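# my questions are about this predicted structure, shown below with the sequence.
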Amino acid sequence: MKKDKYSRYEFLKKVGFTGPALMAVLGSCTQNEDFNVNALVVNTNGDTVSDLSSTSPVNVSTTPTTPTTPTTPTTPTTPTTPSVNALVSIDLNSSAASNLKTAGGYIIVNNMYVVGKTTAGAYVAASVVCTHEPKRQIILNKTEYFCTAHGARFALNGQTLNTVARSSLTVYKTQVNGNILSVTA
């Protein structure tokens, strides 16, 4: 008997899963090898950077969180206390957040969120999990979200910009309180 080796996605499609049911099963059975975080920009020198004109390496913050309902990005404000309902809180003065000082810069937080600064200067946040296949390879590409696995493109409000992904990307609200950037549902 010949044994073919299938990816989880190929196997589930062969047994009949399609559409939302396929995505639900794929999303519920991800494993560590599915969590690809190599969605980084590499400049002409071969260095991993926040954008092509940068020479600073990309840093990642780690704060445990749980994702919830998607919302739309907001512009920063300047209160002095962190948000009580924050999914993630990022100290903008930390070295881990250095890429958020430049427009187009982003960081991946807890392998769950891509948090970035748009070219307009607003902070945005979204899930790193692509809706095309549950690969954790969403990055901020200056004015849109981009999946480095298959080329899916999403507007900053999460809407699809091409036909690769059929459903919207989960996005979150952001708020700046002093030097703390909070990502909330």
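All right, it came through fine. This structure is a prediction, so every number in the text was calculated from the model and none was measured. Numbers count the residues shown, from 1 in each chain.
# hey, let's count contacts and neighbours off CA atoms from now on
OK.
# measure residue 145 to residue 14 for me?
The gap separating residue 145 from residue 14 is 30 Å, by CA to CA, to the nearest Å.
# repeat for residue 122
Distance from residue 122 to residue 14, by CA to CA: 43 Å.
# which one of those two is surrounded by more residues?
Taking other CA atoms under 10 Å, residue 122 and residue 14 do not tie; residue 122 has more neighbours (17 against 11).
# which residues touch residue 131?
23, 165, 166, 167, 168, 169 (CA atoms under 8 Å, 6 or more residues apart in numbering).
# now secondary structure and neighbour count too, for those residues, in TSV please.
Output for the contacts of residue 131, formatted as TSV (DSSP: H, G, I helix; E, B strand; the rest coil; neighbours: other CA atoms under 10 Å):
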residue	secondary structure	neighbour count
23	helix	17
165	coil	20
166	coil	15
167	coil	16
168	coil	18
169	coil	26
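# just name the closest of the residues you listed to residue 109, please.
Of all the contacts of residue 131, residue 169 has the smallest distance to residue 109: 16.4 Å, by CA to CA.
# SS state for the closest residue to the closest one other than its chain neighbours?
For residue 169, ignoring the flanking residues on the chain, the nearest one in space by CA to CA, 6 or more residues apart in numbering is residue 158 at 4.4 Å. Three-state call for residue 158 (DSSP: H, G, I helix; E, B strand; the rest coil): coil.
# can you show me the strands along this protein?
Remark: strands assigned in the chain by DSSP state E are 41-42, 48-49, 88-91, 106-109, 113-117, 123-127, 138-140, 145-147, 153-154, 171-177, 180-184.
# what comes into contact with the fifth one?
This points to strand 113-117. With CA under 8 Å, 6+ apart as the test, strand 113-117 has contacts from 100-109, 123-128, 138-140, 142.
# next up, a structure to set beside the first:
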Amino acid sequence: MNITQEKIDRLTFLKKLGLSGASLMAVYCGVTMTSCTNEGDIAGPLPTGGITFDLTAAANAALNTKGGYVVDRTNNIVVAYTSDGTYVAVTLICSHEGQKQITYATNKFYCTAHGATFDNSGKGTNSNGSAGLKTYTVTKNGSILTVS
């Protein structure tokens, strides 16, 4: 027996599900599914004193090149070195659907899950990113970055 699995997008799925099913899914999603939770509900504060990144450490080497970034999954943040030579940090958790898939490229943050895009200040630049991203303060002292 050969079973072929078809992938469909969300709109097609909801159309196939029908209005009553879509209503039920919307209620379920709002109550129980974490992927539908707003970023503001799940992005917690950083540890007291902030998080430090040693720019001389191999794990943080990308932060020495403009356009480079580091993802810290332990603390759910993304730190990037912008093309204008500043460091910026935002939450790893996308405000669109709570996916932990924020990356950095071409001087902007984006979510690989749904295409939401954000500028260096965390402001959304398309409809999926309209809620923006939580941002953090980044300070540099010698070769140490502190995100707080």
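Perfect, I can see it now. What you are looking at is a predicted structure, and each value in this text was computed from that prediction instead of being measured.
# TM-score for these two?
Once the chains are overlaid, their TM-score stands at 0.70 when taken by TM-score structural alignment, normalised by the length of structure 2; 120 aligned residues with a CA RMSD of 2.8 Å.
# tell me how many other residues crowd the counterpart of the residue nearest to residue 169 of structure 1 in structure 2.
In structure 2, residue 158 of structure 1 lines up with residue 122, judged by TM-score structural alignment. Residue 122 of structure 2 has 23 neighbouring residues, counting by other CA under 10 Å.
# hmm, residue 122 of structure 2 is touching residue 136, no?
No: between residue 122 of structure 2 and residue 136 there is no contact under CA atoms under 8 Å: 9.5 Å.
# mutual contacts of the two, please.
Common neighbours of residue 122 of structure 2 and residue 136, using CA under 8 Å, 6+ apart, are residue 90.
# quick one: buried residues of the strand or helix carrying residue 17 of structure 2?
Residue 17 of structure 2 is part of helix 10-31, with elements assigned from DSSP states H and E. Of all the residues in helix 10-31 of structure 2, those buried under the rule 16 or more other CA atoms under 10 Å are residue 14.
# before we move on, what about stretch 126-146 of structure 1?
For stretch 126-146 of structure 1, the neighbour count (16+ other CA under 10 Å) marks 126-142, 144-146 as buried.
# gap between the two ends of that stretch?
For stretch 126-146 of structure 1, the end-to-end distance is 11 Å (CA to CA).
# equivalent range in structure 2 for that stretch?
Residue span in structure 2 matched to stretch 126-146 of structure 1, by TM-score structural alignment: 90-110.
# need the contact list for the most centrally placed residue in structure 2.
A centroid search over structure 2 (CA atoms, centre = their mean) returns residue 102, at 3.0 Å, as the residue closest to the centre. Contact analysis of residue 102 of structure 2 by CA under 8 Å, 6+ apart lists 78, 91, 92, 93, 94, 109, 110, 111, 112.
# apply 7 Å and report the result again.
Listed by CA atoms under 7 Å, 6 or more residues apart in numbering, the contact partners of residue 102 of structure 2 are 92, 93, 94, 109, 110, 111, 112.
# please report how far the residue lying closest to it once chain neighbours are set aside lies from residue 68 of structure 2.
Nearest residue to residue 102 of structure 2 in three dimensions, chain neighbours excluded: residue 111, at 4.4 Å (CA to CA, 6+ apart). Between residue 111 of structure 2 and residue 68 of structure 2 the distance, using CA to CA, works out to 16 Å.
# of these two, who's got more company?
Neighbour tally, residue 111 of structure 2 and residue 68, criterion other CA under 10 Å: the higher count belongs to residue 111, 24 against 20.
# doesn't residue 103 make contact with the more buried one?
Yes: between residue 111 of structure 2 and residue 103 there is a contact under CA atoms under 7 Å: 6.3 Å.
# was I right to think residue 148 of structure 1 contacts residue 140?
No: if you go by CA under 7 Å, residue 148 of structure 1 and residue 140 don't touch, sitting 10.3 Å apart.
# show me the contacts for residue 100 of structure 1.
Residue 100 of structure 1 sits in contact with 106, 116, 117, where contact means CA under 7 Å, 6+ apart.
# try it again at 8 Å.
Counted by CA under 8 Å, 6+ apart, residue 100 of structure 1 has contacts 92, 106, 107, 116, 117.
# please pull up the equivalent of the third one in structure 2.
Translated: residue 107 of structure 1. In structure 2, residue 107 of structure 1 lands on residue 70 (TM-score structural alignment).
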